[in-house]
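# quick one, fold the following:
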Amino acid sequence: MKWLLRGFLIVLLLMVGGVAWWLFGPHPDDVATREAGRLAASENLADPALIERGRYLATVGDCAACHTARDGVPFAGGHEVPTPFGNIPAPNITPDDETGLGRWTFADFWRALHEGKGRHGEFLYPAFSYTSYTKVTRDDALAIFAYLKSLAAVHRPAATPELKFPYSVRQGLAAWRAMYFQPGVYQPDPARSAEWNRGAYLVQGLGHCNECHARRDALGGIPAQPPLSGGEIPAQDWYAPDLGTQAHGGLEGWSGQDIVQLLKTGQSAKGSAFGPMAEVVARSTQHMTDADLAAIASYLESLPPRSQPRVVEPAIDATAMRHRGGEIYGQRCAACHGKDGNGVAGVYPPLNGNSSVDEPTGINAIRVVLLGGFPPVTAGNPRPYSMPPFAQSLSDADVAAVVSYIRHAWSNRASPVLERDVGKYRQTPMD
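Okay, here's the model as predicted:
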């Protein structure tokens, strides 16, 4: 309760400061936006090559994931993005005049991606990842805009965000933006290769990977920290692991080919994609070119080593719990994942050294044991093997025991989980 009160007071103060900034602060002319509009006027948005390039880039950015309701028309909106502050409906981005982008100019679209502002200059909620999309180049933004304009118009009015006061006051975002947002198109590093720069651009910009794979604070911002160092996905009860491949990184020991295989097929020798990442692979990364996937791998392989993770042993008899977990593992898991935890290549993912097993929270392993694991269906792996759920056959204590066992077996050295941790996620849906 004290934490909630403190958080409310902080946000309220920020909101007041934001309103003051909005009312009395400087408002320089938006030269870049006007220039984008002027240049776009000379472009042929109906050019098939431009539209096709935009289609590919929209796929890379996984735009349909948020802007498509379950079983709905792609890009017509209706999906609600969950946040700790309430649900935010993603808008219709088909070219409908009244409810979509029909009356938007490219200058409007560029301002949304680059500055996080709507058509009328209103602040957009950062559930729309403009903190990453600001790095997208003007040419790529224009191609995406041309593609969206080429879609069939769908009339679907936007819902109202379900946010409580003070989060519902858009002007309060001024202070949030001052703390966490700096507009700026990606600038290539001349000391790096063209492949590395392409990978950095995709990961930092359109791929918006840091939006999930980084820790967020109580205000929903990403504080200063190493990029892609892992974090719990807000309001979704999944942990997006650290993506570093060097010492103590979440992908330590992964090769570039391992990364490419996971993004292309949803499965590699080091692990499989589950939860939100399975959707990313199915909708986005499996459709990327081999060159772009290799570029992403090149960039991830360059991330710096991480500090040694701290293993916290709870005030329980972890040894006895792990012993019980080892018995359950032998009875329920070893037939597929092996006594050595190394799985079966191309069939059952390894648990030994798996980033989803030894991530700091234990959330991912708990949820997969309870609710099952379902890799994505991809062109490269059209009939993936799935893991059955054990929620009906294992108690919370049993799940805690077996998860604690695999998190400390073989080369894994992660903290055990508690029975109460399991109870929190037993009823949580997979998606």
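# all contacts plus neighbour counts: C-alpha atoms, from now on.
OK.
# how about the strands in the protein?
80-83, 86-89, 162-163, 231-233, 238-240, 267-268, 271-272 (DSSP state E).
# residues of the fourth one that come out buried?
Within strand 231-233, the residues that qualify as buried by neighbour count (16 or more other CA atoms under 10 Å) are 231-233.
# closest to Trp3 out of the residues you listed?
For the buried residues of strand 231-233, the minimum distance to Trp3 (CA to CA) is 18.7 Å, reached by Glu232.
# so what's the residue count around the residue nearest to that closest one when sequence neighbours are not counted?
Nearest residue to Glu232 in three dimensions, chain neighbours excluded: Tyr239, at 4.2 Å (CA to CA, 6 or more residues apart in numbering). By other CA atoms under 10 Å, 25 other residues sit near Tyr239.
# am I right that Tyr239 is in contact with Ala365?
No. Proximity of Tyr239 to Ala365 does not meet the contact threshold set by CA atoms under 8 Å, at 9.8 Å.
# residues contacting the residue nearest to the spatial centre of the chain?
Of all residues in the chain, the one closest to the mean position by CA atoms, centre = their mean is Cys212, 3.4 Å from it. Cys212 is in contact with 230-233, 240, counting by CA atoms under 8 Å, 6 or more residues apart in numbering.
# which among these gets closest to Leu151?
Leu151 has its nearest neighbour among these in Ile233, at 31.1 Å by CA to CA.
# can you put the contacts of Cys212 in TSV and add distance to Gly325?
Formatted as TSV, the contacts of Cys212 follow (distance: CA to CA, whole Å):
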residue	distance to Gly325
Gly230	26
Gly231	26
Glu232	25
Ile233	27
Ala240	25
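# how about the helices in the stretch 151-300 of the chain?
Secondary structure of the stretch 151-300 of the chain (DSSP state H, counting those that start in this stretch): helices at 173-180, 194-204, 256-265, 275-283, 290-301.
# Gly353: which of those helices is closest?
For these, the distance to Gly353 is smallest for helix 256-265, at 13.4 Å, taking CA to CA.
# that closest one to helix 290-301, inter-axis angle?
Helix 256-265 and helix 290-301 meet at an angle of 130 degrees, taking axes from the mean of the first three to the mean of the last three CA atoms, to 10 degrees as the criterion.
# name the helices or strands packed onto helix 256-265?
The contact analysis (3 or more CA pairs under 8 Å, 6 or more residues apart in numbering; DSSP states H and E) places helix 256-265 against strand 267-268, helix 275-283, helix 290-301.
# to Val60, which of those lies closest?
Proximity to Val60, assessed across the helices and strands packed on helix 256-265 by CA to CA, is greatest for helix 275-283 (8.8 Å).
# what touches both of Tyr239 and Ala365?
Common contacts of Tyr239 and Ala365, defined by CA under 8 Å, 6+ apart, comprise Ser356.
# one more, for comparison:
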Amino acid sequence: MNKPTHRQATVGLLALVLLLALLVVVQNLRDEDDITDVEPPALPLTPTPGQLERGAYLARAGNCVTCHTARGGAEYAGGRAIDTPFGRVYSTNLTPDAATGIGSWSAAHFWRALHNGRSKDGRLLYPAFPYPNYTQVTREDSDAIHAYLRSLPAVDQPNRPHELRFPYNLQVSLAVWRALFFSPGVYEAEAGRSAQWNRGAYLVRGLGHCVACHSSRNLFGATSGEVELGGGLIPLQGWYAPSLASPAEAGVADWKTEQVVQLLKTGVSPQGSVMGPMAEVVFRSTQYLSEADLTAMAVFLKELPQAEPRRRREGEALDPAARALGERLYGERCAGCHGKQGEGAAGAYAPLAGNRAVTLPAPTNVLRVVFNGGFPPATAGNPRPYGMPPFGHELNDVELAAVISHVRSAWGNDASPVSALEVLRAR
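Model prediction:
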């Protein structure tokens, strides 16, 4: 008998791997719920006013409008480009247009999209649509959101095809990803926890999909990390979503509950303010949530198990010339708003002394704000927020490194300095 050649052995191994992958995929897809109540598309929906109001509220809680609205486009008509490490994904039309939106979708079809990550025609959806979180949404809430979306003006806007690289553009690749990293399941209340805590967990883990930003991701784009909401770099955005479970980053265990509520409601609080992607979350979503739901979220976030602080970055000591340059530039450009001692101005400008956003181990966010400037969100509780002007076009890399390093090390701050090379790379 002839021995198998190296090529035959390789082909056999690949075939075995593919068979095992297929078995894993099949087992994963068996977890899906069957659709047994698909209404005929022509059947008119008769939602109650209360269901429509609840659906609108829940869509706000899920921040659906942000991703499903292109700049300058009609709300919920889709077309917004979402860049990922694997290519570009375009959000879909959620208006009730029969040809291009969800006008022909039943409530069961919509539920399957949220719960199982599968479109009406059976296609698997990409997890840029955060169904790994939305799977926890109850059927009642899903039906309310569907009813609300069906009540919006229909917009005839065809969905744009995604622009993903091979092999990420294949349904079989997505099926393998789902088999490895996704299982459908509705939120179940934790015994021994209060109804308030469970409501907060449902909102944070489900509709709020907070882990989509506040978690690291593995090579395949799936959220990872041993610590829940342990922080992570937001892919391709140049922002770091700090850990909500670390007192050295964005943990709120030692905050008063009302301070957490104030931050989510207005974007500012005595403890700090939000900018960047979180400012959009507050602007589009959390400022509209009820006091009861925001309090529930605060209770949940305050009781997150606390993680060990990340190790302080090791860096070279700031040389005297750079220290003097940073101190001078701060006095010229920053002290007028943030104070000579980094104390800030209550209700207007954030303090820099003791500011956790400034002293994060990685200077990602402070670099982004100094480069481009920024504003907290305009909210009913803070309708005219004070902003930060951009300095990226006024200061060179050496100057920016010096002033940022000064802020990270002055007034009791103890963060490592930033080099001019890091500034250049961040640009």
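# can you tell me which of the helices and strands packed on helix 256-265 of the first structure is packed in deepest?
Mean neighbour count, computed with mean count of other CA atoms under 10 Å, is highest for strand 267-268 among those, reaching a mean of 26.
# how big's the offset between that one and the second structure?
Mean deviation of strand 267-268 of the first structure from its aligned counterpart in the second structure after superposition (mean CA distance after the TM-score superposition for the first structure): 1.1 Å.
# quick one: contacts of stretch 160-169 of the first structure?
With contact meaning CA under 8 Å, 6+ apart, stretch 160-169 of the first structure is reached by 11-12, 15, 85-89, 172.
# now for those: which two are most distant?
Leu12 and Pro89 (23.4 Å).
# who has more neighbours, those two?
Counted by other CA under 10 Å, Leu12 of the first structure and Pro89 do not tie: Pro89 has more neighbours, with 21 against 16.
# what about the residue located most distally from the centre of the first structure, distance to Glu419 of the first structure?
The C-alpha centroid of the first structure is most remote from Ala320, which lies 36.4 Å away (CA atoms, centre = their mean). Here the criterion is CA to CA, to the nearest Å. By it, Ala320 of the first structure lies 14 Å from Glu419 of the first structure.
# now Gln308 of the first structure
26 Å.
# can you check Asn44 of the first structure too?
Distance, Asn44 of the first structure to Glu419 of the first structure, by CA to CA: 60 Å.
# which of those two has more neighbours?
Taking other CA under 10 Å, Asn44 of the first structure and Glu419 do not tie; Glu419 has more neighbours (15 against 11).
# is it correct that the more buried one is in contact with Val402?
No. Taking contacts as CA under 8 Å, Glu419 of the first structure lies outside contact range of Val402: 10.9 Å.
# any shared contact partners between those two?
Contacts common to Glu419 of the first structure and Val402, judged by CA under 8 Å, 6+ apart, are absent.
# residues near Ala21 of the second structure, how many?
Applying other CA under 10 Å, I find that Ala21 of the second structure has 19 neighbouring residues.
# what residues are up against the closest residue to Pro47 of the second structure other than its chain neighbours?
Spatial nearest neighbour of Pro47 of the second structure, chain neighbours left out: Ala147 (6.3 Å); criterion: CA to CA, 6+ apart. If you count contacts by CA under 8 Å, 6+ apart, Ala147 of the second structure has them with 45, 47, 51-52, 55, 107.
# hmm, which of the residues you listed are common to the first structure?
Retained in the first structure: 47, 51-52, 55, out of those (criterion both residues aligned by TM-score structural alignment, their matches' CA atoms under 8 Å).
# which of the residues you listed are buried? Put it as a ChimeraX command.
To isolate the buried ones among those in ChimeraX, judged by 16+ other CA under 10 Å, type:
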select :51,52,55
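# so can I have CSV of the kept ones among the contacts of Ala147 of the second structure showing distance to Asn218 of the second structure?
Converted to CSV, these look like this (distance: CA to CA, whole Å):
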residue, distance to Asn218 of the second structure
Pro47, 42
Gln51, 39
Leu52, 38
Gly55, 33
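# wait, what's in contact with the residue lying closest to Arg54 of the second structure once chain neighbours are set aside?
The shortest distance from Arg54 of the second structure to any non-neighbouring residue, by CA to CA, 6+ apart, is to Ala144 (6.3 Å). Listed by CA under 8 Å, 6+ apart, the contact set of Ala144 of the second structure reads 51-52, 54-55, 58.
# what is the burial count for the closest residue in space to Gly380 of the first structure that isn't next to it in sequence?
Spatial nearest neighbour of Gly380 of the first structure, chain neighbours left out: Thr265 (4.9 Å); criterion: CA to CA, 6+ apart. Residues lying near Thr265 of the first structure (other CA under 10 Å) number 25.
# what lines up with Thr265 of the first structure in the second structure?
Correspondence of Thr265 of the first structure to the second structure, assessed by TM-score structural alignment: Thr266.
# pretty sure Thr359 of the second structure contacts Asp414?
Yes. Between Thr359 of the second structure and Asp414 there is a contact at 7.1 Å, judged by CA under 8 Å.
# the two: which has the busier surroundings?
In this view Thr359 of the second structure and Asp414 are compared by other CA under 10 Å, and Thr359 has more residues nearby, 25 against 16.
# nearest residue to the more buried one other than its sequence neighbours?
Ala415 (5.2 Å).
# neighbours of that neighbour, how many?
A count of nearby residues for Ala415 of the second structure, using other CA under 10 Å, gives 23.
# now do the contacts for it.
Residues near Ala415 of the second structure by CA under 8 Å, 6+ apart: 312-313, 359-361, 408-409.
# drop anything exposed from these.
Neighbour-count burial (16+ other CA under 10 Å) applied to the contacts of Ala415 of the second structure gives 359-361, 408-409.
# would you turn those residues into CSV with distance to Gly185 of the second structure?
Below are these laid out as CSV (distance: CA to CA, whole Å):
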residue, distance to Gly185 of the second structure
Thr359, 38
Leu360, 35
Pro361, 36
Arg408, 44
Ser409, 46
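# and stretch 109-119 of the second structure, how far out from the chain middle?
20 Å (CA atoms, centre = their mean, to the nearest Å).
# hmm, back to that, common neighbours of Thr359 and Asp414 of the second structure, please.
Listed as contacting both Thr359 of the second structure and Asp414 by CA under 8 Å, 6+ apart are Arg408.
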